[in-house]
Every structure is written in structure tokens, then in C-alpha cells.
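*Asks:* Need coordinates for the below:
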Amino acid sequence: MMVPATAVAGAIVFGMSNGAIAASFNVSGQTFKVGASKLVGKGFKQYGGIATEKDGTQHPVAVSEIATASLYNLCQSVDASLPGVPIVLTINAGGRGKPAEASGMLIEMDSLEGDAEFKKIDIGRDASDLNSHAKQGAFGQSADEVTITGLKQVARSTSAGTFKLTGLKMKINIGKDAKECF
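*Replies:* This next block holds a predicted model:
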């Protein structure tokens, strides 16, 4: 079931439903990993969707929206290896008790793991009631609040109205140091 922890995506819905923000963009075709010790979000919505590459290749995804999110000990990694040369780009933020903060997040993901707690959750809603770009009659769910501990997510895209990365550290890791977040 997609319920346990598909977080980090949200208030962008208002802008999308009013045509102010594009609902999607061409994805690269490459996934990336996002981990966090804890995500606390308000205004959670989730439904199915399609991520499309520039060449038209389509990938079924779980779409999660969160109006506002706090991410503790955030790690993002992308495998950028060349033949025979392991290379991983990592971004870290939100440590030392000062979380990374996001608003209006929309995430298209392949998978999500973690321990999730939802407050005031509605499961089985019509997805088009959650986002005008979602397919009418498709499965959707929403919750006032979500907390996910031990977040491990494999995503294809993330968009946000704002994304404040407190304590940002970005690094290219090569060879034996080329390790992803998880």
C-alpha cells in the first residue's frame, strides 16, 4: 500500500489548479534518493500519476504533495557514475536540530519507506478532488498532517514553491567515497 510514507509534496496544488504553476516537466529518466531521519508535514495529498521523459518515455509514479514540510537530517544522492568510475553527488541539509523547510512540494516517486503517522486521513478519495490534473475516478488519499521517521524515497522529480536547505553541504564523491544516502 502506498500510504506508509510517500511524503514531501503539497500547496503547489493551489497554483497548479489555477494554472499559475506547471503541473509537470520532462524528467531526466534517472532516479535519485532522498533520506531523512524525520519528515513532518501539513497538507498531505497522494495519488497516482505519470512522469514523462523528453523522448516521451513514461513512468508510473506515486505523486505526493505536502503544503509545508520540515525535514531533519536530509540527504539527497544521485548516481552519476561513468564507466569504471563510481561517482555520486550528495546534498545534505537540515542537521543539528535545524530542519530543512519546504512549502508547496510536489514529488513524483517510485518508492518510499519509513514509519508513518497520519492525522485526519481520508483514504480512497477521488484523486481529481485532490488535484485537477489527477485522473478522475483514480485512487487518492489526503491527511491534515503526516510524520515519517526513517524516510527512504526513490524519486523522479521534486518541485517546490520554496525549499530552504539549512546547513547545505553539496559534494561530488568519487571512487570508494561514492556512496548514496541509502
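*Asks:* rest of the way, CA atoms for contacts and neighbours
*Replies:* Fine.
*Asks:* Now for the closest residue in space to T52 that isn't next to it in sequence: which residues touch it?
*Replies:* Nearest residue to T52, sequence neighbours excluded (Cα to Cα, 6 or more residues apart in numbering): Q58, at 4.5 Å. By Cα atoms under 8 Å, 6 or more residues apart in numbering, the residues touching Q58 are 50-52.
*Asks:* so can I have TSV of the residues you listed showing distance to F14, neighbour count and secondary structure?
*Replies:* Output for those, formatted as TSV (distance: Cα to Cα, whole Å; neighbours: other Cα atoms under 10 Å; DSSP: H, G, I helix; E, B strand; the rest coil):
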residue	distance to F14	neighbour count	secondary structure
I50	20	16	strand
A51	20	23	strand
T52	22	18	strand
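*Asks:* out of these, which one sits closest to K120?
*Replies:* The shortest approach to K120 among the contacts of Q58 belongs to I50, at 27.0 Å (Cα to Cα).
*Asks:* how near is the residue nearest to T52 to A127?
*Replies:* 20 Å (Cα to Cα, to the nearest Å).
*Asks:* With G41 instead?
*Replies:* Distance of G41 to A127, given as Cα to Cα: 19 Å.
*Asks:* what about these two, which has more around it?
*Replies:* Taking other Cα atoms under 10 Å, G41 and A127 do not tie; G41 has more neighbours (27 against 23).
*Asks:* hang on, that one packs against S142?
*Replies:* No: here G41 lies out of contact with S142, judged by Cα atoms under 8 Å, at a distance of 11.8 Å.
*Asks:* to compare against the first, here's another:
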Amino acid sequence: MSHGFGRTRWRRFAMVLLPSVGVCTALGIAMAQGALAASFLISGQRFQVTADKLTVRGLSIYPMVDVSKKHELVPVLVTGFRHAEISGLCQAAELDLPVVGTHTLTLTGSDERPTEATNMFLDTTFEAAGQANFRNIDIGIAQGEITKGPVDPGDRSSRFFDPSGFGQQASSATLTDVSVTSVALSAATFDVPGLRVRFDRGHRDCP
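*Replies:* Predicted coordinates for the structure are as follows:
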């Protein structure tokens, strides 16, 4: 299934896979904002995640619907990684606080050592990458047949998970200049060397 696709489809697939990058910093902000994971009620707050480079082993991608605390349905693309290394990690969330107004929570990792995570799941609404390279890709595999990457156990039991629905997977992937908009992130392990947290007044984007 990994052959016979035109350039346009390859670009689209690349954008689907890049979400993995957000997994790193997204975790900290998701927790801070009450966005838990695909299997839990989310806050609905969107946050930005960027990375200079994302290297993944065991990639899975499938559509899902998250549910907010206000019972709103949020269509997302779930990207799972058995293992991920993220260089140049940054995450930014804009928060509207009572009385004091808009502030931005920014998390960054070390410039010298990559962030590492295992069994990560990132729920995204937008993804982009400057370059994406994949190995052993399957596009159009049934969601219930995904084996190269992880599938959240909570998603498998969700009424929104279709075992016969469209899915994608790859044995590995490398993406550069990654930018993601996400609503939730979870990981079995999440190691961030040189973690730095800032809370500034006004709107701030990741560099």
C-alpha cells in the first residue's frame, strides 16, 4: 500500500504525520489547561507546538472525535508514536484569564539534547512540516488493523472509533520544521531535558 501515490497525496500524508512533534511540549500545556487525552474530556483550548526535528519509530494516524467539558464534539486527527525524539521543542498556549486578561504559557526544551517520549498520542486540528520522510508506509489501512504504531486503548472502545475506517501507519518517520495546532496530548513517558517555562502577558508565538 506504500506505492502508487502522486505528489499531492504524499504531501497530504506528510502533513498528517507531523503531529507527533507536538506531543512533547503539548503534554505540559494540556495538563495546565485541563486538556487530558483522547480518552478524557478536553478543555477545548488549542495550543501551538513546534519542533526543529521530529524522529519517530512506530507511527499511527487515525481520525477521532474528542469531547469537551462543555459536551462539544471536536474532530481531531490522532497521531501515535511508540517512540519519539524531538529537537527544538516549543509549546505555546494563549490563556484568557479573568481580570488580568490574555497571557501566554510557553514551554521549551534543551537546544542541545532532544526530548524523548514513548507511547505518545497527539490530537491535532492542524499540522505542517517543511520536509517529511517516511519508511514502510501504509495509507488507507483499516483503523482496526493498525500495528506499526500504537492505538490508544481508550479510543478503541470509543463510539467514534471505526475499526473499518481509514487509517495510516509507518514503521518510522523523520520530519523537520514542524508546526502543529493541538487540543490534547498524552504519553507513557515524557523526558524533557532543560525544561523552561514562561508566563507572559499578551500573545506570544513559538519562534
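*Asks:* Out of the contacts of Q58 of the first structure, which comes closest to I91 of the first structure?
*Replies:* For the contacts of Q58 of the first structure, the minimum distance to I91 of the first structure (Cα to Cα) is 23.0 Å, reached by A51.
*Asks:* which ones are touching F13 of the second structure?
*Replies:* Listed by Cα under 8 Å, 6+ apart, the contact set of F13 of the second structure is empty.
*Asks:* Does it lie in a helix or a strand, and which?
*Replies:* Counting by DSSP states H and E, the element that carries F13 of the second structure is helix 7-17.
*Asks:* Where does the residue nearest the centre of the first structure fall, secondary structure wise?
*Replies:* The centroid of the first structure falls nearest to I107 when counting by Cα atoms, centre = their mean (3.6 Å). Using DSSP H and E, I107 of the first structure falls within strand 100-126.
*Asks:* could you pull out the helices for the second structure?
*Replies:* Taking DSSP state H as the criterion, the second structure contains helices spanning 7-17, 23-33, 153-156.
*Asks:* can you count the residues close to the alignment partner in the second structure of A80 of the first structure?
*Replies:* Counting by TM-score structural alignment, A80 of the first structure corresponds to L95 in the second structure. Neighbour count for L95 of the second structure, taken as other Cα under 10 Å: 19.
*Asks:* L95 of the second structure: what's it in contact with?
*Replies:* Applying Cα under 8 Å, 6+ apart, we find L95 of the second structure in contact with 102-105.
*Asks:* and if you look at R113 of the second structure?
*Replies:* 87, 193.
*Asks:* Can you check which part of the first structure stretch 176-184 of the second structure sits on?
*Replies:* Using TM-score structural alignment, stretch 176-184 of the second structure pairs with 149-157 in the first structure.
*Asks:* how far apart are the matching stretch and its match in the second structure?
*Replies:* On superposition with the second structure, the mean distance recorded for stretch 149-157 of the first structure (mean Cα distance after the TM-score superposition for the first structure) is 0.4 Å.
*Asks:* Just give the nearest non-adjacent residue to I121 of the first structure, would you?
*Replies:* A143 (4.0 Å).
*Asks:* now the corresponding residue of the second structure for S64 of the first structure, nearest residue through space, not along the chain?
*Replies:* In the second structure, S64 of the first structure lines up with T79, judged by TM-score structural alignment. Ranked by Cα to Cα, 6+ apart and with sequence neighbours excluded, the top spatial neighbour of T79 of the second structure is I61, at 4.6 Å.
*Asks:* List of residues touching stretch 191-199 of the second structure?
*Replies:* With contact meaning Cα under 8 Å, 6+ apart, stretch 191-199 of the second structure is reached by 24, 103-110, 113-117.
*Asks:* ok, 7 Å please
*Replies:* 103-110, 113, 115-117 (Cα atoms under 7 Å, 6 or more residues apart in numbering).
*Asks:* are any of these buried, and which?
*Replies:* Buried members of the contacts of stretch 191-199 of the second structure, counted by 16 or more other Cα atoms under 10 Å: 103-110, 115-117.
*Asks:* Could you tell me which of those belong to strands?
*Replies:* Counting by DSSP state E, these place 103-108, 115-117 in strands.
*Asks:* Which of those sits closest to F40 of the second structure?
*Replies:* Nearest to F40 of the second structure among these, counting by Cα to Cα, is A117 at 20.0 Å.
*Asks:* roughly how far apart are that closest one and H83 of the second structure?
*Replies:* From A117 of the second structure across to H83 of the second structure, the span is 6 Å (Cα to Cα).
*Asks:* same deal with L73 of the second structure?
*Replies:* L73 of the second structure is 29 Å from H83 of the second structure, where distance means Cα to Cα.
*Asks:* likewise K69 of the second structure?
*Replies:* Distance, K69 of the second structure to H83 of the second structure, using Cα to Cα: 30 Å.
*Asks:* between the two, who's got more neighbours?
*Replies:* Taking other Cα under 10 Å, K69 of the second structure and H83 do not tie; H83 has more neighbours (22 against 13).
*Asks:* Surely that one and F121 touch.
*Replies:* No: the pair H83 of the second structure and F121 fails to qualify as a contact (Cα atoms under 7 Å) at a distance of 10.7 Å.
*Asks:* S70 of the first structure and L39 touch, don't they?
*Replies:* Yes: counting by Cα under 7 Å, S70 of the first structure does reach L39; the two are 5.6 Å apart.
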